[in-house]
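Undergrad: got a sequence here, can you model it:
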Amino acid sequence: MTSTIEVSGTVADGFEAVREEFAAVVAGERGPTGAQLAVEVHGRRVVDLWAGEEITGDTLTGLYSVTKGAATLVVALLVQEGALELDRPVADHWPEFAAAGKAGITLRDVLTHRSGVIGVDGGLSADELADDRMIARRLAGQRPYWRPGTAYGYGGFVVFALVGEVVRRATGRSLQEHFEERIRAPYGLAVHLGLPEEQEDRYRPILPGLASEEEQAAFWAAVPGPHSLTGIGYGLNSTPPLDQVAFLNTRRVRALGQASAGAVGSARGLAALYSAAVFGRDGHAPLLGTDTVGEFAMPHSTGRDLVVGEAGQYALGFQAKGLRYPFLSATAFGHNGSAGAESFADPRSGVAFAYTRRRFSFNWSYPEHDRLAAAVHRAVTTA
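TA: Presented below is the predicted three-dimensional model:
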């Protein structure tokens, strides 16, 4: 079933086909929804589109694991400045973390999902998962779920609580404070790790995925058990299991800006974020130098993911987008999110890409990412 949804916004000359592809994507959505698409090329916005009820280019919505990309930019800045060392054990900053066989785990292990610390026995409640400090306290005594460094597995809701605790102990400031002061505020970015109360009227809640009874039955029949590695990695081993849709629709989560999955923002904000990081923007030099980009964009964890069950293709904190989209360069990097947002930068082409959507896919499948990223690539390479 398709719907007619008006597409608003603008595209630069040569990007008309991107608008057509975006219109086709939103027209094919099941039920009322909303989406945004923004693209910058070497810091110049060339695509700025949105569609759906109550959606404008300024609308903010839940970004889920896109948050990890924003948080990793903080780490990259601190590594670039010498305030953090990637191969230094976490326990050097945080002695309590050495418990239960974790003394040798480094910051690099955590950022590349190789630490084995993806949750806690018995699970974390939704209230606990809102607060990075609480997550860190619970994880400090937890034994890893596999021998650190021998494999990798995605820790969807907890991994950047570990990173944040290292940042706080090494610098005396929270990861969220660094992001606000060093990245968001100077550029006026519409991406928040901690949404101020006065910005709440711009937030639009995430909507649950829609599916037929047959689709629902097939999906739930294949869902791994709550105490499997997949269940632990996605917070399903708590009682009750984590409701991902409700997570960012909770004011406390948005206010605290949980660093693994608690950011809110717009496509405009995300595209500008990646432009500022790699290409510079508004007369500012890039946040990251070439060597830092090369280090953080380099694939670190490839092959089978113990949690996701497929090739996760992780760089350092980011996802290795050159492996996800073969038409991009080998150094493309970014992060997607479980509500369907996608964001990345391609240092070679100058592209900063960002897409947001309000409605979960029922089965976490987002084929429009491939369509939109390919349409942008074609427009850039033929311009």
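Undergrad: going forward, measure contacts and count neighbours with C-alpha atoms only.
TA: OK.
Undergrad: contacts only, for the spatially most central residue of the chain.
TA: Compute the mean C-alpha point of the chain, and by CA atoms, centre = their mean the closest residue is Val66, 1.5 Å away. Val66 makes contact with 261, 263, 334-337, 341-343, according to CA atoms under 8 Å, 6 or more residues apart in numbering.
Undergrad: now, of these, which are buried?
TA: Listed as buried from these are 261, 263, 334-337, 341-343; burial here means 16 or more other CA atoms under 10 Å.
Undergrad: just put those residues in a markdown table and tack on distance to Ala271 and secondary structure.
TA: Compiled in a markdown table, the buried ones among the contacts of Val66 are given as follows (distance: CA to CA, whole Å; DSSP: H, G, I helix; E, B strand; the rest coil):
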| residue | distance to Ala271 | secondary structure |
| --- | --- | --- |
| Ala261 | 18 | coil |
| Ala263 | 15 | strand |
| Gly334 | 11 | strand |
| His335 | 12 | coil |
| Asn336 | 13 | coil |
| Gly337 | 15 | coil |
| Ala341 | 12 | coil |
| Glu342 | 10 | strand |
| Ser343 | 7 | strand |
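Undergrad: this one as well, want them side by side:
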Amino acid sequence: MTIDGTCAPEFTAVREAFERNFTEYGEVGAAVHATVDGQSVVDLWGGLQDPATGTPWQRDTLVHIWSGTKGAVALCAHLLVARGKLDLTLPVAHYWPEFAAEGKGGILVRQLLNHQAGLPALSEPLPPGAFYDWDLMVDALARQRPWWEPGTRHGYHGLTFGFLVGEVVRRVAGVPLGEFFRTEIAEPLGLDFWLGLPGSEEHRVAHTIPADLTVPGAPVPNLFIAAMTDPASIAGQLLLNNGGYMNPGEADTRAAHAAVIGATGGITNARGLSGLYTPLANGGGGLVDEFQLAAMGAVSSAASVDAVVLVPSRFTLGFVKAVDNSHLPIADAEGILLSEEAFGHSGFGGSIGFADPRARLSFAYTMSRQGPGIGINERCQALVDATYAALGYRRPPSGGLWVHP
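TA: Below is the predicted model:
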């Protein structure tokens, strides 16, 4: 399998790990990108964009990054904070009055960002294509009663985060989320990163290859088990009541790519995703100051059992923190092993983008073939591990997170 791109000599182990992903771990098409001190040190891509036709993965091939999108939306909110237009300690209803319905008047903006709001799913049945109708979704969320008392616990708002935070961004900025991201972040940073993909770019997208959970012995995440066991549960409503968005193949349709779905709909590649985090790896890059950057990377909510995904999770104000789930049964063993200083967001199937301000590192891995879990799998972790090792970081003999030398 041909690997293209560049890699600094001290990061040769990253290239070797990337090659092994194809020869040993069934990678189909993927890219990995990293910067240190704002300079590209790894920019690799390889495999096939379209296995059916044999079309190779190109330098500008795009892919659906699923929940990696949340990092982009969180940055939109933090940019408004930096400009003095958004206060995370105020109630959401201060900016979005209709949101106060069903006892939600006290929910703070920060509780949308750290997954404490109690709105991870909708109990109101959604019509087909609901995720492609912004007003329908935000109105339904405004009517929704929280699944738990806000602030008392946290649970991953896997499909609703983007509508919730994105509507606050829209109310404050006065323009739709996709437009704000494009004009205020993607274009100024030169990112090939889309919330709402134009039709002219559709030909560059590699479609998702789902993990096959029907293979005997394949690990099935607790979230999926809970949804199938009790469709009326939070997990069930999240995975089964989304207007068909989670149906096989639906997220690869033109309608899905064109829509602005701020929790899961981002389209980019490793270079674009790493570029999103490059300013945050280097003191804020003029987007936010050092004090706000520290708040963006600090744990804001954590629990040994996330109320939605049913495994340990940790969140900052909009981003994921590293978590070691290696002690759990195989179905949920896919954690996210970074350093304690790192923050970013993983994507369904195993992609990730993150910043590590102490290492002055930004990193991203994107791919078409998904792994079965909800964290990052062996392909992504191997690339992360090789990158940290090249920077002189180490992991304790007993395992766990990467430690600064």
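Undergrad: let me see the TM-score of these two.
TA: The TM-score (TM-score structural alignment, normalised by the length of structure 1) is 0.90; 372 aligned residues with a CA RMSD of 2.4 Å.
Undergrad: in structure 2, what residue corresponds to the residue nearest to the centre of structure 1?
TA: Alignment note (TM-score structural alignment): Val66 of structure 1 maps to Gly68 of structure 2.
Undergrad: swap in Gly350 of structure 1?
TA: Match for Gly350 of structure 1 (TM-score structural alignment): Arg360.
Undergrad: where's its match relative to Gly318 of structure 2, distance?
TA: 20 Å (CA to CA, to the nearest Å).
Undergrad: ok, the two, which is more surrounded?
TA: Gly318 (28 against 19; other CA atoms under 10 Å).
Undergrad: can you tell me the SS state at the more buried one?
TA: Secondary structure, DSSP: H, G, I helix; E, B strand; the rest coil: Gly318 of structure 2 is coil.
Undergrad: for it, which non-adjacent residue is spatially closest?
TA: Of all residues not flanking Gly318 of structure 2 in the chain, Leu113 sits nearest, at 4.5 Å (CA to CA, 6 or more residues apart in numbering).
Undergrad: to which residue of structure 1 is that neighbour aligned?
TA: That one, Leu113 of structure 2, aligns with Leu111 by TM-score structural alignment.
Undergrad: ok, now which ones touch the alignment partner in structure 2 of Ser260 of structure 1?
TA: Residue pairing (TM-score structural alignment): Ser260 of structure 1 is matched to Ala263 of structure 2. By CA under 8 Å, 6+ apart, the residues touching Ala263 of structure 2 are 66-67, 69-70, 73, 158-163.
Undergrad: who wins on neighbours among those residues?
TA: That'd be Lys70 among the contacts of Ala263 of structure 2, by other CA under 10 Å, with 31 neighbours.
Undergrad: which strand or helix spans that residue?
TA: Taking DSSP states H and E as the definition, Lys70 of structure 2 sits inside helix 69-82.
Undergrad: mind giving me the packing neighbours of that helix?
TA: Judged by 3 or more CA pairs under 8 Å, 6 or more residues apart in numbering; DSSP states H and E, the packing partners of helix 69-82 of structure 2 are helix 161-173, helix 177-181, strand 343-347.
Undergrad: equivalent range in structure 1 for the host helix or strand of Arg379 of structure 2?
TA: Arg379 of structure 2 is part of helix 378-390 when elements are defined by DSSP H and E. Mapping helix 378-390 of structure 2 onto structure 1 (TM-score structural alignment) gives residues 367-379.
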